[in-house]
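Enquirer: No letters, just coordinates:
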């Protein structure tokens, strides 16, 4: 599936304004994920062929809310996902990210690489969980799921 047809893709991603600011590392991750997501993604609500789309991510009562509209602003669908399936992987991901950012400042390249491999593995696991949870609701490819999972982490952390 490719969003290159111009329709099955996101053209804007907005995070709920209540998220607030975080550490410079988290802010950087969020900005890069949003930029990368908008630049290259494959995103299509199941049963809808009238994109491109805009996505607003928010937290409501500890649930992740995907509000999808058309580029024109017309409402398409809202999906609400429990964050429970993400709790362990997000917690582990944050722990290894802290180790990674510390390692960047003071460790050898081989130590940084080892920590980064673990970080990527957890990120992939969370991305696959997100794809599974969106299955039958929103079609995304793995790279899009990875970028969305980064945003889920930021939302979860701030939530």
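Expert: Alright, I've got the coordinates. A quick note: this is a predicted structure, and the numbers were derived from the prediction, not measured. Numbers count the residues shown, from 1 in each chain.

Enquirer: contacts, neighbours, all on C-alpha from now
Expert: Will do.

Enquirer: Beyond the helix or strand containing residue 132, next helix or strand please.
Expert: Here residue 132, judged by DSSP states H and E, is contained in helix 109-134. Once the chain leaves helix 109-134, the next helix or strand it forms, by DSSP H and E, is strand 138-140.

Enquirer: what comes into contact with that next one?
Expert: 1, 41-46, 131 (CA atoms under 8 Å, 6 or more residues apart in numbering).

Enquirer: about what we covered before: where's the helix holding residue 132 relative to the chain centroid, distance-wise?
Expert: 13 Å (CA atoms, centre = their mean, to the nearest Å).

Enquirer: do the same with stretch 140-159
Expert: 2 Å.

Enquirer: and that stretch, which residues are buried?
Expert: 140-156, 159 (16 or more other CA atoms under 10 Å).

Enquirer: ditto for stretch 53-70
Expert: For stretch 53-70, by 16+ other CA under 10 Å, it's 53-55, 57-59, 63-70.

Enquirer: For that stretch, measure first residue to last.
Expert: 4 Å (CA to CA, to the nearest Å).

Enquirer: re earlier: of the contacts of strand 138-140, buried ones?
Expert: 41-45, 131.

Enquirer: what about versus this one:
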């Protein structure tokens, strides 16, 4: 079981506690989940191997990651405060808004500068997620980026 291929997510579910959003936001969530499942590394520390199912929910304004094996056996539950993400997510949404406005009217170099800032903030959020789950779940930075996208989409009501 301990092969690299077994340390991955095979399913990601946003719990009903997340709430529903506009069709556009639901589409963004579905795309983020698809991208995450398509390519990821995900290794709960101390577990022999998956693949894993990740359920993401909210409990008292905290982010809850419930990890189970593909067969449904409990692996771990990690509860994270959303506080360290609030500023990053807010900054990310603001710069995304600027980015979408710039696409309509700015020069290519202005758009590129805003996009670099957007990626920088997204990387900061991804690193925060890595740090918060350090010693609990090991994943590569691309997986962290995709997970952070999901964290952002939780806030995005459309």
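Expert: On my side now, so go ahead. Remember, predicted model here, so these are calculated numbers, not experimental data.

Enquirer: what TM-score do we get after superposing?
Expert: For this chain pair, the superposition-based TM-score is 0.89 by TM-score structural alignment, normalised by the length of structure 2; 155 aligned residues with a CA RMSD of 1.9 Å.

Enquirer: quick one on the thing from earlier: looking at the buried ones among the contacts of strand 138-140 of structure 1, which are in helices?
Expert: residue 131 (DSSP state H).

Enquirer: So which of the buried ones among the contacts of strand 138-140 of structure 1 sit within strands?
Expert: 43-45 (DSSP state E).

Enquirer: measure the residue of structure 1 most remote from its centre to residue 92 of structure 1 for me?
Expert: Distance from the C-alpha centroid of structure 1 peaks at residue 108, with 29.4 Å (CA atoms, centre = their mean). Using CA to CA, we find residue 108 of structure 1 at a distance of 22 Å from residue 92 of structure 1.

Enquirer: Ok, residue 22 of structure 1 next?
Expert: Distance from residue 22 of structure 1 to residue 92 of structure 1, by CA to CA: 18 Å.

Enquirer: How about residue 115 of structure 1?
Expert: 12 Å.

Enquirer: ditto for residue 122 of structure 1
Expert: In terms of CA to CA, residue 122 of structure 1 sits 7 Å off from residue 92 of structure 1.

Enquirer: before we move on, what about residue 146 of structure 1?
Expert: For residue 146 of structure 1, the distance to residue 92 of structure 1 - CA to CA - is 16 Å.

Enquirer: Count the neighbours of residue 39 of structure 1 for me.
Expert: Residues near residue 39 of structure 1, counting by other CA atoms under 10 Å, number 12.

Enquirer: just to revisit the earlier point, looking at residue 115 and residue 92 of structure 1, which is more packed in?
Expert: residue 115 (19 against 14).

Enquirer: The more buried one: what's it in contact with?
Expert: Contacts of residue 115 of structure 1 (CA under 8 Å, 6+ apart): 96, 99-100.

Enquirer: I'd assumed residue 31 was in contact with residue 151 of structure 1.
Expert: No: in this structure, residue 151 of structure 1 is not within contact of residue 31 by CA atoms under 8 Å, at 9.3 Å.

Enquirer: Measure how buried residue 134 of structure 2 is and give me the count.
Expert: 12.

Enquirer: per the alignment, it corresponds to what in structure 1?
Expert: Aligned by TM-score structural alignment, residue 134 of structure 2 pairs with residue 135 of structure 1.

Enquirer: Would you state the helices of structure 2 in chain order?
Expert: Under DSSP H, structure 2 gives helices at 23-38, 83-105, 108-132, 141-155.
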